[in-house]
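*Asks:* Sequence first, predicted coordinates after that:
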Amino acid sequence: MLISNLTAADLRINIDPDSLGFSDTSELLTYPLPWIGQERAEMAARFGLEMDQSDYNLFVLGEVGSGRSSLLRQAMQVAAANKAVPPDLCYLHNFDAPERPQALYLSAGQGRLLRQLMARMTKSLQTEIPQCLEGQGFKVESERIEKTYKEEESKNYAELDAFAEARKFAIQREAGHMVFTFLGKKRHALTEDEVLVLPKEHRAEIEQAEQELRAKITSYFEKTRPLERAMNDALAALRRQVVKPLLNHELQGIRDGLKQESKDYVKLSAYLEQVMQDILDHVEQFKVSDTDEESRQGALSKVLSRYRVNLVVDNDGLSGAPVIVEDNPLFRSLFGSIEYQTESDVLVTDFTRIRAGSLHKAHGGFLMLHLRDLLADEMVWEKLRRLLRSGKLQIEEPGTALTPIAAVSLEPEAVKVEVKIILIGSREQYYELQEEDPEFARRFRVKVDFAESFLSSAETRRASSIFIAHACQEMGLPHFSAAAVARLLEGSHREADDQSRQSAIFARTEALVMESAALCRARAGFLVDAADVEAALQAHILRHDYPDQRLQESIAEGDVLITVHGEKVGQLNGLSQIDLRDYRFGFPIRVTARTFAGEDGLLNIGREVEMSGPIHDKGVFILQNYLSALFAHIAPLALNASIVFEQDYYGVEGDSASCAELYVLLSSLSGLPLKQGIAVTGAVNQHGEVLPVGGINEKIEGYFRVCETAGLDGSQGVLIPHRNRRNLMLEHKVIKAVAKGLFHIYTAEHTNEGIELLTGFPIGVANGTGNYPYDSVLGHAQKTLLAYRRACQVQEHPKEGRKHLR
């Protein structure tokens, strides 16, 4: 196939606004927002979100700005609407082990109701229990119990008093103790000094009597203390008997108010029984007292606090499953936490200070996380791995052991959580995870792969227009005319570097929508038109193209040597591209080659000084082998050759210059000059076929600007791979120059076509002996190689009788 000289119509796809089927985007608001060009991802997402089995979590991979997060959030909300509302989660006081609060799942809304009912009950009991204890029936029975005790106690005391009096002792009770004194004549209490002056025999009698009295007092207490205990037990039993019907009524009201189909209803019933027993055990605290009322209220408050309900997850009001997007997955925010307060230099807490994390709140629904956020904290990563393995979530505070003061810690009951995790990451992260942590990766069996581009069609253009319409509505922007949308769609093709494909990175389109709308408003327009979009594109370029501008100035000022007129042997303009992520631009770079007689072969100077990458080095080796194959009939070649990228101070990577390198080598070997106005890009394989390269539009436009500055005379242009034709989405300025014949864009499928264009000589076809015609590029190169061989012929050394090289 001969070389092609493309026409202006080949250089860009132009979208007819009339083909879009609307006048402006306001007409498209009734249509739902579609998954544009992401059918594979949409199908995978729906499959994963509907799978109820474990380990079918979703890993969403794709480029930032592809809509992966927003579209998955939308899909999560749709899937959640068809799922049942999950239960509430409460934490309650554990009467058997207060340091291990118990968890309770109740039907949605029941947690809030239980909290209200328990709060109402505790408030009611503070009024009703004292009333019960002040009732006439209770008073009569308690007085009877006390009277029985007092009668028996008085009888025992009278017996003790008589016993003491018989031994001449006076006895009395003081603060629960017995105090006695010896009585002398006239029943006068003797002091210790008076006792000491008594005769020895008399003192002995007194001591004997005192020992007998002490024994009697001990016997008295042994009799009365069980009586007191019995009285207290009887009074306590009476209080329990009086209060229990009230508690039964209150707790039955709570049971009746809650649905028995709750998952943990049996557990709740057991808890309420414990509440009843605890209230009965502390019913004395409810009794109104005239003495130390403040202390009693404090003790009562402490008791009542045990009956509070800590509703950590409240799903009341939800119409489906929860959808949680956690943008800050810290340990506490993701897995829950326990709050502390300082009391007497000790960190203390209780079950009411337990806080739920995003995983608790997402139980029964969906949780979106970004892998990069998780990898930032090793503790978060390890905890999530354990959760996915066990399905149980334990709230813990790993940092309390490191605090400078003592802490009273809790160990809340672990709960079973069923959460569909949607993990957002890049392709590189996905495959690294597969390699480095296969156990974790196994938990994400659904791969949702977002494409970077998609084939353009009438349907995708319609969907893209709907996206623009919804973006205008959501951000309160003026709507876009069909012509403006057509210009945006052309920009999408340019982003994809493909006339047949659109870019799937809609964040760029959204940014351009906002910037175009701002320009429309600046001119007081009501509808964004194509001129606004074009102006926004040019403004964006102006904000980002300073490096490109400086390089163009360096070329124009002669600091960077680029020749765009005339012909040169062994010299050619290659095309390169710089991608700064927010801006891409192309520029020419001079490629030169020198050849000599020798046996060292091809020298890649960039590789020798470690300024070229492995892909570029691979391309040089390929063209070296291709060159060797062209002249295999005169092998081995007696050749020294060097290739260099002139004024390259940053290094080169990629194989897109291998065509240019081959051409300058052939030019140097053949002595035929190359047209300096035609810049070259393209990779070459071992058969001489020209392969496509990236950044083709930026490369062409960068070289065009150099030629435009130097002066277009109709001889300038670029030679690109034929397979890059569909990648052309060039600026209108370039297209106009091509239409006027001032600039040319040539395509080649084989290197033979390119060298013929650049030299004006045929490449040459080998005859039966393998030799090339004299008046051809390869014929001239063959002549030079034979001359190199003759120059390197060995000669017999006259003294040593051996061969050496000249």
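*Replies:* Ah, there it is.

*Asks:* Every contact and neighbour count from this point should use C-alpha atoms.
*Replies:* Noted.

*Asks:* Pick out the residue closest to the middle of the protein.
*Replies:* residue 370 (1.3 Å; C-alpha atoms, centre = their mean).

*Asks:* pretty sure that one contacts residue 429?
*Replies:* No - using C-alpha atoms under 8 Å, residue 370 is not in contact with residue 429; the gap is 10.8 Å.

*Asks:* let's bring in a second model and compare:
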Amino acid sequence: MEMSYKPGKSLPARALYHRCDPGQLTFESTASLAEFSEIPGQDRAVEAIHFATEIDVDGHNVFVLGPSGAGRHTFVRQFLEKKARHRDIPSDWCYVYNFDDPRQSKALKLPPGISKGLRVDIENAIQDAQTAIPAAFESEDFQLQHEAIAEEFKEQQEKTFDAIEQDAHKRGIGVIQTPTGVAFIPMRDDEVIKSEEFEKLPKKQQRKIHADIDELTGQLQHMLRSAPKRAREMRQKFRQLEHDVAGLAVTGLVDELKQKYRGIPVVVEHLERMQADIVDNVGLFLKSSDGPGLPAQMKEILRSKESAAMRRYAINVLVDRSDCEGAPVVFEDKPSFAELIGKIEHEA
């Protein structure tokens, strides 16, 4: 069957082109125009997105459908970015050393834009402490107090021994130093009584001398038994002195940071715990690896251990919002479980 076609209405050439008068335009270039953020002919879709983004509950989702090239992705991105600029900036997050349980780091929720500055401030404070603490321990005041404690212990020992020696002298007993220690011997007119002469003494006098020597030996043994206790007391005084000196050296550094971050209680609490830990572990700041006479390999091992121990004071910044203007808009082209929730990449 043959089909017949009727010729269409012809159009003049001037009808195929519409000339726009530039004088009617209020701009010089389209580059100066604001970005168009609507989808022509999609008023209901736009209203739906407006409504959906006002529902502020967890677990709420919006699914946008449309033909390819309709501009749905561009519109949603522009819409969310514009709306997010008027939302609050979310918190920073960082990990710090847990002084109560070193095996489990402690997460700190911080005001936006704070975490990087806090990390730098603590790094600087630790570096300053590495200079201030050794300087305090090398000061003349510390050395004098340290020597005074050692001298006190020495004087106590000498005083006790002098008392025993004086008691022995009154009893006519001499005190001599032997390769095995201190010994008591009978004396007469500042001369040692020889064995043959001692045997000639009356038995009563011999028993008296033996009793005196036994009593003096007991006093000496008591002094020797108490020496470790006195040594512990001396070491405790040394530790207390080191604790006090280290505390004075680091207090100013930490107090400055506590004043700066006084409006953030979790930071102030962490700084206080850090300060206490520095004082309790002051040996980390005295650089035993610099000791004279150590082999180069041993120095390297000690430096490695010191560096690892000092990492406890570092701040591990997880989320930094310093560059955010409003709430962030995150685009994830592959919203898998691992991409959304995260995954363990390495287990130490």
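*Replies:* Now that the structure is in, tell me what you want to look at. Predicted model only: the values in this text are computed from it and were never measured.

*Asks:* What's the TM-score once they're superposed?
*Replies:* Once superposed, the chains reach a TM-score of 0.69 (TM-score structural alignment, normalised by the length of the second structure), with 289 aligned residues with a C-alpha RMSD of 4.0 Å.

*Asks:* What segments of the stretch 201-348 of the second structure are strands?
*Replies:* Secondary structure of the stretch 201-348 of the second structure (DSSP state E, counting those that start in this stretch): strands at 316-319.

*Asks:* what's the helix or strand for the aligned partner of residue 152 of the second structure in the first structure?
*Replies:* Aligned counterpart of residue 152 of the second structure in the first structure: residue 148 (TM-score structural alignment). Residue 148 of the first structure is part of helix 136-166, with elements assigned from DSSP states H and E.

*Asks:* Only the buried residues of that helix, if you could.
*Replies:* 138, 142, 145-146, 149-150, 153, 156-157, 160-161, 163-165 (16 or more other C-alpha atoms under 10 Å).

*Asks:* by contact count, what packs against it?
*Replies:* Under the contact criterion of 3 or more C-alpha pairs under 8 Å, 6 or more residues apart in numbering; DSSP states H and E, helix 136-166 of the first structure touches strand 169-174, helix 200-257.

*Asks:* Turn the ones you listed into TSV, columns for mean neighbour count.
*Replies:* As requested, those are arranged in TSV below (neighbours: other C-alpha atoms under 10 Å):
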stretch	mean neighbour count
strand 169-174	15
helix 200-257	15
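
*Asks:* As TSV, those with distance to residue 270 of the first structure would be great.
*Replies:* Listed next are these as TSV, based on distance: least, C-alpha to C-alpha, whole Å:
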stretch	distance to residue 270 of the first structure
strand 169-174	46
helix 200-257	11
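
*Asks:* Tell me the one of the buried residues of helix 136-166 of the first structure nearest residue 737 of the first structure?
*Replies:* residue 138 (109.4 Å; C-alpha to C-alpha).

*Asks:* what about stretch 59-79 of the second structure, start to end distance?
*Replies:* In stretch 59-79 of the second structure, first residue to last residue: 20 Å (C-alpha to C-alpha, to the nearest Å).

*Asks:* what does residue 249 of the second structure align to in the first structure?
*Replies:* Using TM-score structural alignment, residue 249 of the second structure lines up with residue 246 in the first structure.

*Asks:* and the gap between that match and residue 124 of the first structure?
*Replies:* Residue 246 of the first structure is 10 Å from residue 124 of the first structure, by C-alpha to C-alpha.

*Asks:* do the same with residue 181 of the first structure
*Replies:* Taking C-alpha to C-alpha, one finds residue 181 of the first structure at 53 Å from residue 124 of the first structure.

*Asks:* quick one: which of those two has more around it?
*Replies:* residue 181 (17 against 12; other C-alpha atoms under 10 Å).

*Asks:* Provide the secondary structure category for the more buried one.
*Replies:* strand (DSSP: H, G, I helix; E, B strand; the rest coil).

*Asks:* Relative to residue 201 of the first structure, how far out is it?
*Replies:* Applying C-alpha to C-alpha to residue 181 of the first structure and residue 201 of the first structure gives a distance of 19 Å.

*Asks:* Which residue in the first structure aligns with residue 126 of the second structure?
*Replies:* That one, residue 126 of the second structure, aligns with residue 122 by TM-score structural alignment.

*Asks:* Hmm, residue 286 of the first structure is touching residue 301, no?
*Replies:* No - here residue 286 of the first structure does not reach residue 301: they are 10.0 Å apart, not a contact under C-alpha under 8 Å.

*Asks:* So if I had to pick from these two, which one is more boxed in?
*Replies:* residue 286 (22 against 14).

*Asks:* for the more buried one, what are its contacts?
*Replies:* By C-alpha atoms under 8 Å, 6 or more residues apart in numbering, the contact list for residue 286 of the first structure reads 126, 129, 130, 300.

*Asks:* What ranges does the second structure have for its helices?
*Replies:* 43-53, 72-84, 115-137, 140-170, 195-200, 203-260, 265-280, 296-310, 337-341 (DSSP state H).

*Asks:* Go through those helices and name the closest to residue 108 of the second structure.
*Replies:* Of all the helices of the second structure, the one in closest proximity to residue 108 of the second structure, counting by C-alpha to C-alpha, is helix 265-280 (7.0 Å).

*Asks:* Tell me which residues are up against the closest one.
*Replies:* 99, 108, 243, 246-247, 250-251, 254, 257-258, 261-262, 313.

*Asks:* average offset between it and the first structure?
*Replies:* Compared with the first structure after fitting, helix 265-280 of the second structure deviates on average by 1.1 Å (mean C-alpha distance after the TM-score superposition for the first structure).

*Asks:* Could you report the neighbour count for the alignment partner in the first structure of residue 98 of the second structure?
*Replies:* In the first structure, the residue equivalent to residue 98 of the second structure is residue 94, according to TM-score structural alignment. Neighbour count for residue 94 of the first structure, taken as other C-alpha under 10 Å: 19.

*Asks:* Excluding residues flanking it in the chain, which one is nearest residue 245 of the second structure?
*Replies:* residue 136 (6.7 Å; C-alpha to C-alpha, 6 or more residues apart in numbering).

*Asks:* and that neighbour, what pairs with it in the first structure?
*Replies:* By TM-score structural alignment, residue 136 of the second structure lines up with residue 132.
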